[in-house]
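> take a look and give me a structure for this.
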Amino acid sequence: MSAGCARRNEVAPTVDRWPVAPPILEEIYTMEDALAFGGACISLLDHADRVRVACLAQLVNVIAPIMTKTGGGAWRQTIVFPFAHMSRFGRGRILHARVETEACYVSYNNPDGTPAGTFPAPDVPYLKIAAVAEQGGGLSLFLLNRDLKQEMEVSVEARSFGPLTVHERLELRHDDLMAANTENTPDKVKPAPLQSVAFARGRLRATLKPASWNVIHLAPHREDEGPANTAPKDQS
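You can find the predicted model right below:
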């Protein structure tokens, strides 16, 4: 997660001066955090041959994807969406995707925590992707566009899967990377349909917006659906 996470400030109720259920580490996560979280999920899938088990330890309030308020409501933080998408669509056999994409130069902080400056990372790909083949013949794609300014045209070859139909396509993004969901604005950051998607003759084409998390689920085509579609149905 990003180092700039905010925290809620609430006064805990007390009984005889002892705090009752005090707010602890109630981090507020932004759109930027959702992108970082999604990228971490992709890394876990892409290394599933070595990472056998991974979990989200905290679920409510404490550094968590779901927030509640005493006597009030509950709302989803930005990071809940990549987690929910992975849980729903990331089930099956992980494929090794051969990716050709432009790269950028970045630097990262010293991983051991000492103030020794930063280290260069000269060839970081703008596109990060994980592909999961379902047992029933479907294909799920998780795509992260790390370019902060430019849209990305993506082409995926999936001819070995037979006839497929775009079943769902979702996009998570916001113009403000610091945008966060709150009790008063619980849907400020939420998934929307990924508009520019087409599948024909075994090839998927999609346009990913800058700084966006994207999910495309291709399902086996059924005869009762008529000809395999090249444009998906709207999904909310």
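> all contacts plus neighbour counts: C-alpha atoms, from now on.
Noted.
> how far is the top helix by length along the chain from where the chain is centred?
In the chain, taking DSSP state H as the definition, the longest helix is helix 31-46. Counting by C-alpha atoms, centre = their mean, to the nearest Å, helix 31-46 is centred 6 Å from the centre of its parent chain.
> contacts for it, please.
Contacts with helix 31-46, where a contact means C-alpha atoms under 8 Å, 6 or more residues apart in numbering, come from 1-2, 51, 54, 78-83, 86, 94-96, 128-130, 142, 144, 173-174, 176-180, 189, 211-213.
> for the helix or strand following that helix, packing partners?
Sequence order places strand 66-68 as the next helix or strand after helix 31-46, per DSSP states H and E. Secondary-structure packing of strand 66-68 (3 or more C-alpha pairs under 8 Å, 6 or more residues apart in numbering; DSSP states H and E): strand 74-76.
> where do the helices sit along the chain?
31-46, 80-89.
> adding distance to Ala6 and mean neighbour count, write the ones you listed out as JSON lines.
Compiled in JSON lines, those are given as follows (distance: least, C-alpha to C-alpha, whole Å; neighbours: other C-alpha atoms under 10 Å):
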{"stretch": "helix 31-46", "distance to Ala6": "11", "mean neighbour count": "22"}
{"stretch": "helix 80-89", "distance to Ala6": "17", "mean neighbour count": "16"}
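> the structure of the following sequence is requested for comparison with the preceding one:
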Amino acid sequence: MKARATIHRDYSVAQIDNRLYSAFIEHMGRAIYTGIYEPDHPTANAHGFRNDVLDLVRELNIPAIRYPGGNFVSAYKWEDGIGPQDERPVRLDLAWRSKETNQVGINEFARWADDAGIEMMLAVNLGTRGIEEARNFVEYCNHPSGTHWSDLRRSHGVEKPYDVKMWCLGNEMDGPWQIGHMEAKEYGRLADETSKAVKAFGGGIETVVCGSSNDQMPTYPDWERQVLEECYENVDYISLHKYFGNSSRNSLNYFAKIEETGRYIQSIAGVIDYVKAKKRAQNDIYICFDEWNVWYHNREQDSKNWKSWDWPEAPELLEEDYNLEDAIFVGGLLNEFIRRSDRVKIACIAQLVNVIAPIRTKAGGPAWATTIYYPYQFASLYGRGTALNVAVDGPRYDAEVAQDVNYLDVAAVLADDGQSITVFAINRSPDEAMTLDVALHGFGELRLVDHQVMGGNSADARVANTCEEPERIVPRKGDKLSVEAGALKGELPAFSYSVIRLAVK
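From the prediction side, this is the model:
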């Protein structure tokens, strides 16, 4: 199998927003408790957070993190998570049918995010609450002093405001499962007024309005149109959510779902442009893909569990054992975000620890990286700069969800200093290596700095990293690529994900 591609320094897509590599963590399952927070753990720091998890998180260089939900936020009282921990109420979480102890609230999470070097992106409850509660939450977090809520924060030991810039206006309000579900126009009006109230605090606040929960919703994409017609001039982003699976065990159809995602992004971009034109608006709205990941291995069983269990604390929920195939898929989805970085500015892998996550933990035991950790890490570390157009000429296939799909999935990023290029390349073929020839124009002389590869054997497709064997699937040094006469040439193994770093001499 042979494939060619062409990359030119002067033909770019967009400047990538670093927040494209953000994350999400929710009060759900073991994401918080025995995930990031476990005071009795051998590695716990003075504030009860697991240092082994923090070490793995820091290595991802995550720019921003969405918190505290998710479905959880639509019945959440943020005030339950402030003040002395031993005085906080225990609540029933209706979203995931479990008990919430509120031992971690905004101040604890802010401390963890600061330790991890991550900016917070907070969500307000627009399910059971409204403008007033959102306004109070922003005042508590962002106002310096001299008011009820800011002085209350100071009395809780936090003198300096958090100055949170990104605020999500509810979660999945199009979903009938959501507590406080609304019709599009009703939600659009509430989001408009809430955004105006939140932005009144100043400081460059940006707001994210809820788009469709996924592209299979019966209200999609008219939900986006109706919502944006109500609030277009007063919000900055519209959210998209999508989860992926391969229950049919058809790898090529699974990988083709990335093309389906591209259509999803393109459709919503079209809705944004339509509403902007209709309203004669001057501002631009971008996409915040603030929930995405692979979720299917345990989905059916988990659904049965949480609908029947008797309100446990921090139950095991959505703890996926990701395999090599999932890692290749996640790498491809990140490539799609890079290719669509003119419209997608923020994206959050959902979630970060234990719950459909790149990081897993055992209560009282070790933490480890799942297979999807590595493509996420590579994209976050080396996918910052300018997304370049890549013209691909190679073999294609047809799948159930998309036709004319390239076996070669590739994205390229020119670093901000112009001194390096990173190529993220996937050979989707389950059984055939790919001879690669990438013409590189306008860069001058180049040299190969590093090539890391995952996969190369479809027999490993269902192999996962586990607590007992945490390094079964990890990147390794590639040795079949070189730079010759202004071109990247060599071979990509079958069923593989590669990160190729080139330096401009």
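> if we can go back for a sec, which of the contacts of helix 31-46 of the first structure are buried?
Among these, those classed as buried by neighbour count (16 or more other C-alpha atoms under 10 Å) are 78-83, 86, 94, 128-130, 142, 144, 173-174, 177, 179-180, 189, 211-213.
> strands - which of those residues land there?
Among those, the ones falling in strands (DSSP state E) are Ile94, Lys128, Ile129, Ala130, Phe142, Leu144, Ser212, Trp213.
> can you tell me which residue in the second structure aligns to the first one?
Right, the one you point to is Ile94 of the first structure. Aligning on TM-score structural alignment places Ile94 of the first structure opposite Ala387 in the second structure.
> end-to-end on stretch 126-137 of the first structure?
Its start and end residues considered, stretch 126-137 of the first structure measures 29 Å (C-alpha to C-alpha, to the nearest Å).
> need the longest strand for the second structure.
Taking DSSP E as the criterion, the second structure has its longest strand at strand 2-15.
> and that one, what other elements does it pack with?
Strand 2-15 of the second structure sits against strand 386-393, strand 408-414, strand 434-441, with contacts defined as 3+ C-alpha pairs under 8 Å, 6+ apart.
> now it: buried residues?
Judged by neighbour count using 16+ other C-alpha under 10 Å, the buried positions of strand 2-15 of the second structure are Ala3, Arg4, Ala5, Thr6, Ile7, Arg9, Ser12, Val13, Ala14, Gln15.
> residues contacting whichever helix or strand comes after that strand, please?
Once the chain leaves strand 2-15 of the second structure, the next helix or strand it forms, by DSSP H and E, is strand 22-24. Strand 22-24 of the second structure has contacts (C-alpha under 8 Å, 6+ apart) with 62-67, 69, 290-291, 346-352.
> go on, stretch 142-150 of the first structure?
By C-alpha under 8 Å, 6+ apart, the residues outside stretch 142-150 of the first structure that reach it are 35, 38-39, 42, 126-131, 152, 208-216.
> what sits against the residue of the first structure sitting at the aligned position of Thr422 of the second structure?
Here Thr422 of the second structure is matched to Ser140 in the first structure, going by TM-score structural alignment. Neighbour list for Ser140 of the first structure: Phe89, Gly90, Ala131, Val132, Ala133, Glu134, Val215, Ile216, His217, Leu218 [criterion: C-alpha under 8 Å, 6+ apart].
> max pairwise distance over the residues you listed: which two?
Glu134 and Val215 (14.6 Å; C-alpha to C-alpha).
> if we can go back for a sec, contacting residues around the residue lying closest to the match of Thr422 of the second structure once chain neighbours are set aside?
Using C-alpha to C-alpha, 6 or more residues apart in numbering and skipping residues adjacent in sequence, the residue nearest Ser140 of the first structure is His217, 4.4 Å away. By C-alpha under 8 Å, 6+ apart, the contact list for His217 of the first structure reads Phe89, Gly138, Leu139, Ser140, Leu141, Val166, His167, Glu168, Arg169.
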